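Student: generate a structure from the sequence data that follows.
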Amino acid sequence: MKAIICEKFGMPESLIFGDLPDPKINSNQVLIEVAACGVNFPDTLIIQGKYQFKPDLPFSPGGEVAGKVIDLGEKVKNYQIGDSVLALCGWGGFAEKVAVDVNRIFALPKGIPAEIAATTLYTYGTSFHALKDRGKLKSGETLLVLGAAGGVGLAAVELGKLMGAKVIAVASSQEKLELCREKGATATINYESEDLKSRIKELTNGNGADVIFDPVGGHYSEPAFRSIAWKGRYLVVGFANGEIPKIPLNLPLLKGASIVGVFWGQFSKLEQEKSTENIFQLMKMIREGKIKQHIGKRYPLDEAPEALRTMMDRKMLGKGVVLVK
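Tutor: Prediction:
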């Protein structure tokens, strides 16, 4: 089968487009013919050997796919050959076929295209879990989203608006902020040209943000936290900036605030019933037109390394998707 191959850990430019043997499935797996695979920040870490899980070499990156079931393990009872599914494979998705554990597969509702399904779980799944389960976001509260024009950030903007919050989007260009406004941001901050801390205070009448969604990290995290409201919740989603910030612990004490970790991948494994319920709710929102993924760019399989480079350079608006079939 054709695949993007990581033969040694490194940058996207070290990946090659070539052939790998078809995956073999065990009794609790299904084999999926991949139609589309989402492009996600963890993919950029996996190819460098920096993620929580390190696959054996050689492998294909790509952790979020949609496609059709073409083979079943003998213990798989809930799916049939020909079923349309979306799946969390972890890696292996930038290929024509991928083997996935049956407990990481979800039936794809009719009417949802493969490219939408393959770009929903990581971004909307993460953001919905963060805002609903970890941040306990309430209608009428103020939500501040850092890195708001990226995949998870834009999903947080859209979901926050849907949940009744006043959403302040923070990004690095007017083009990105305009996209955030289209998705429902009430106010915006360009942190390349505006002072983040003072602008947050100004936009919240000195009260600060009730919930801060941070998938970026780096040197903007501390000024954002210094602008959090009393009893605010600071959601640590990721470190796209590449720098893990150090927050002085007197700040949560003085603010009566919480620093809350958001690890959606682990949540989806350890709390499968609750995670599945969230995914069903998201699929319902998509079918009803309440949320709509913004696909920044579509890539053929052989251009997947370019998609990862765009992600690493933080130039991707919304979500990228690799179309395999």
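Student: for the rest of this, base every contact and every neighbour count on C-alpha atoms.
Tutor: OK.
Student: in a helix, A36, correct?
Tutor: No: applying DSSP: H, G, I helix; E, B strand; the rest coil, one finds A36 to be strand, outside a helix.
Student: quick check: the closest residue to it other than its chain neighbours vs L143, distance?
Tutor: Leaving aside its chain neighbours, A36 sits nearest to L323 (4.5 Å; criterion: Cα to Cα, 6 or more residues apart in numbering). Using Cα to Cα, to the nearest Å, we find L323 at a distance of 33 Å from L143.
Student: so these two - more neighbours on which side?
Tutor: Neighbours per residue, other Cα atoms under 10 Å: of L323 and L143, the larger number sits with L143, 31 against 25.
Student: name the residues of the strand or helix carrying R309 that come out as buried.
Tutor: Using DSSP states H and E, R309 sits in helix 304-312. Going by neighbour count (16 or more other Cα atoms under 10 Å), the buried part of helix 304-312 is 304-305, 307-312.
Student: that helix packs against which elements?
Tutor: Contacts defined by 3 or more Cα pairs under 8 Å, 6 or more residues apart in numbering; DSSP states H and E place helix 304-312 against strand 29-39, helix 41-46, strand 319-323.
Student: now do the longest one against helix 304-312, angle only.
Tutor: Meaning strand 29-39. When axes from the mean of the first three to the mean of the last three Cα atoms, to 10 degrees is applied, the directions of strand 29-39 and helix 304-312 differ by 60 degrees.
Student: for strand 29-39, packing partners?
Tutor: By 3+ Cα pairs under 8 Å, 6+ apart, strand 29-39 packs against strand 64-72, strand 97-101, helix 114-117, helix 304-312, strand 319-323.
Student: any idea which of those gets closest to N278?
Tutor: With Cα to Cα as the criterion, N278 lies closest to helix 114-117 of those, at 14.4 Å.
Student: could you point out the helix or strand that follows the closest one?
Tutor: Next in line after helix 114-117, if elements are assigned by DSSP H and E, sits helix 126-128.
Student: show me what that next one is packed against.
Tutor: helix 151-162.
Student: angle of the helix it packs on against helix 304-312?
Tutor: Orientation check (the same axes, to 10 degrees): helix 151-162 against helix 304-312 gives 60 degrees.
Student: what comes into contact with helix 151-162?
Tutor: Here helix 151-162 makes contact (Cα atoms under 8 Å, 6 or more residues apart in numbering) with 40, 122-124, 126-128, 131, 137, 143, 145-148, 166-167, 169, 180, 183-185, 213, 215, 290-291, 293, 317-319.
Student: residues touching F225, list them.
Tutor: Per Cα under 8 Å, 6+ apart, neighbours of F225: 212, 234, 251.
Student: how about the nearest residue to V102, chain neighbours excluded?
Tutor: Nearest to V102 is Q29, by Cα to Cα, 6+ apart, at 5.1 Å.
Student: second chain to compare with the first, below:
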Amino acid sequence: MLAWQVHRNGEPSEVMRLEEVDRPTPGEGQLLLKVRAANINFPDALLCRGQYQVRPPLPFTPGVEICGETEDGRRVIANPVLPGGGLAEYVVADAGAVLPAPEALDDAEAAALHIGYQTGWFGLHRRAALKEGETLLVHAAAGGVGSAAVQLGKAAGARVIGVVGGTEKAAVARDLGCDVVIDRRADDIVAAVKEATDGRGADVIYDPVGGDAYAKSAKCVAFEGRIVVVGFASGDIPAPALNHALVKNYSIMGLHWGLYATKDPGSIGRCHATLTEYAAKGLIKPLVSERVAFKDAADAVQRVADGTTTGRLVVVPDGASR
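Tutor: Alright, predicted model coming up:
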């Protein structure tokens, strides 16, 4: 079969190579899945660079999230078992972690559901306890992770402020349903948030960016507000001033969604049932901005790494299995 392989760490466009490899063999408790669509996540770029918290042995195939098909014809979503990631024609996945793909979503949308929306739901509800009527600020609101948080915030009845970079992404954020859109390239984020909230600030801030985004968040978080740290797409990991959190009376909380698989695995299935219901009602729909040909996967991973994309890029295999 064909698979994208990484033999050395570096930038995705430089180290990913399309090669012929053996079809994987499932072990005990695993399933063989034919890949119908593979969503590209920022961790795929970090895997290529050797900067992710998981470092699979070389060579490996990136792709941490797919919509696949079981040998008995069921359409499912799964996280492939590394080093055999989803940018391939076939993968293996742990049977106990495979979930049914929502009927309301096509293959590309289903491939983009699992990680982003589970992270959003756990971050906003389990960690931050977002309430109806509160103000939610989402950084990188037009991106894959941010767009999921925007939709989930609206579904929860929150007023959503989206922060983006550039006019094109601002238009995307408005289409997603953001009540207020702030262009960080043209606007003063802190002043704009305070103006939009009559000086109160945002009750919940969802930050997958880090760096300057976090610094601005600390200046515009409300009394008893919650900053949810989701990731560091900027590459800059901030060092919070805890005296500032004390004086302003706000909380800083981390969200590592992957831990729930080991600490509370049943919660993932319950969340998926909720997300499936939301999808059926039209409350959420992954923003798939581009369906990418299999041959162009390396370029797509690089574009996600560079932060130039909106929504999700999803790779669709050509079906040329061997």
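Student: quick one: TM-score?
Tutor: Overlay of the two chains. TM-score (TM-score structural alignment, normalised by the length of structure 2): 0.95; 315 aligned residues with a Cα RMSD of 1.2 Å.
Student: elements contacting the helix ranked longest in structure 1?
Tutor: For structure 1, the longest helix by residue count, based on DSSP state H, is helix 272-287. Other helices and strands packing on helix 272-287 of structure 1, by 3+ Cα pairs under 8 Å, 6+ apart, are helix 264-270.
Student: mean deviation (superposed) between the helix it packs on and structure 2, please.
Tutor: Following superposition, helix 264-270 of structure 1 is found to deviate from structure 2 by 2.2 Å on average (mean Cα distance after the TM-score superposition for structure 1).
Student: list the buried residues of that helix.
Tutor: 264, 268.
Student: which other helices and strands does that helix contact?
Tutor: For helix 264-270 of structure 1, the helices and strands in contact under the criterion 3+ Cα pairs under 8 Å, 6+ apart are helix 272-287.
Student: structure 2: matching residues for the helix it packs on?
Tutor: Following TM-score structural alignment, the partner segment of helix 272-287 of structure 1 in structure 2 covers residues 265-280.
Student: gap between that stretch and the chain center?
Tutor: Put simply, stretch 265-280 of structure 2 sits 16 Å off its chain's centre (Cα atoms, centre = their mean, to the nearest Å).
Student: again, but for stretch 221-241 of structure 2
Tutor: Centroid separation for stretch 221-241 of structure 2 versus its chain: 17 Å, with Cα atoms, centre = their mean.
Student: before we move on, what about stretch 240-250 of structure 2?
Tutor: Counting by Cα atoms, centre = their mean, stretch 240-250 of structure 2 comes out at 28 Å from the chain centroid.
Student: hmm, who's touching it?
Tutor: 218, 221-227, 251-252.
Student: setting aside sequence neighbours, what's the nearest residue to the most centrally placed residue in structure 1?
Tutor: Closest residue to the average C-alpha location of structure 1: T123 at 2.8 Å, with Cα atoms, centre = their mean. Distance criterion Cα to Cα, 6+ apart; nearest residue to T123 of structure 1, sequence neighbours excluded, is V152 at 4.4 Å.
Student: measure the counterpart of the one you found in structure 2 to N9 of structure 2 for me?
Tutor: Counting by TM-score structural alignment, V152 of structure 1 corresponds to V145 in structure 2. Distance of V145 of structure 2 to N9 of structure 2, given as Cα to Cα: 24 Å.
Student: so between the two, which is more surrounded?
Tutor: V145 (30 against 17).
Student: stretch 105-121 of structure 2 aligns to what range in structure 1?
Tutor: Using TM-score structural alignment, stretch 105-121 of structure 2 pairs with 112-128 in structure 1.
Student: skipping adjacent residues, who's closest to S227 of structure 1 in space?
Tutor: S227 of structure 1 sits nearest to G208 (Cα to Cα, 6+ apart), 5.1 Å away.
Student: which secondary structure state is assigned to the residue sitting furthest away from the middle of structure 2?
Tutor: Computed with Cα atoms, centre = their mean, the residue of structure 2 farthest from its C-alpha average is V247, at 32.2 Å. Following three-state DSSP, V247 of structure 2 is assigned to helix.
Student: quick one: map it onto structure 1.
Tutor: Aligned counterpart of V247 of structure 2 in structure 1: L254 (TM-score structural alignment).
Student: same deal with L313 of structure 2?
Tutor: Under the alignment (TM-score structural alignment), L313 of structure 2 pairs with G320 of structure 1.
Student: list the contacts of its match.
Tutor: Counting by Cα under 8 Å, 6+ apart, G320 of structure 1 touches 38-40, 119, 295-299, 307.
Student: if we go to 10 Å?
Tutor: Listed by Cα atoms under 10 Å, 6 or more residues apart in numbering, the contact set of G320 of structure 1 reads 37-40, 115, 118-119, 150-151, 294-299, 304, 307-308, 310-311.
Student: and if you look at W264 of structure 1?
Tutor: By Cα under 10 Å, 6+ apart, the residues touching W264 of structure 1 are 121-123, 125-130, 237, 270-271, 275.
Student: so stretch 47-58 of structure 1 aligns onto which residues of structure 2?
Tutor: Aligned using TM-score structural alignment, stretch 47-58 of structure 1 spans residues 48-59 in structure 2.
Student: what residues of the matching stretch count as buried?
Tutor: 48-50, 56.
Student: in helices, which of those residues fall?
Tutor: 48-49.
Student: ok, the buried residues of stretch 48-59 of structure 2 vs I77 of structure 2, which is closest?
Tutor: I77 of structure 2 lies nearest to P56 out of the buried residues of stretch 48-59 of structure 2, by Cα to Cα, at 21.3 Å.
Student: hmm, that closest one is touching R49, no?
Tutor: No: between P56 of structure 2 and R49 there is no contact, the gap being 11.5 Å when judged by Cα atoms under 10 Å.
Student: return the set of buried residues in the match of helix 272-287 of structure 1.
Tutor: 268, 271-272, 275-276, 278-279.
Student: switch those over to CSV; also include distance to M16 of structure 2.
Tutor: As requested, the buried residues of stretch 265-280 of structure 2 are exported to CSV (distance: Cα to Cα, whole Å):
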residue, distance to M16 of structure 2
I268, 31
C271, 34
H272, 32
L275, 33
T276, 34
Y278, 36
A279, 34
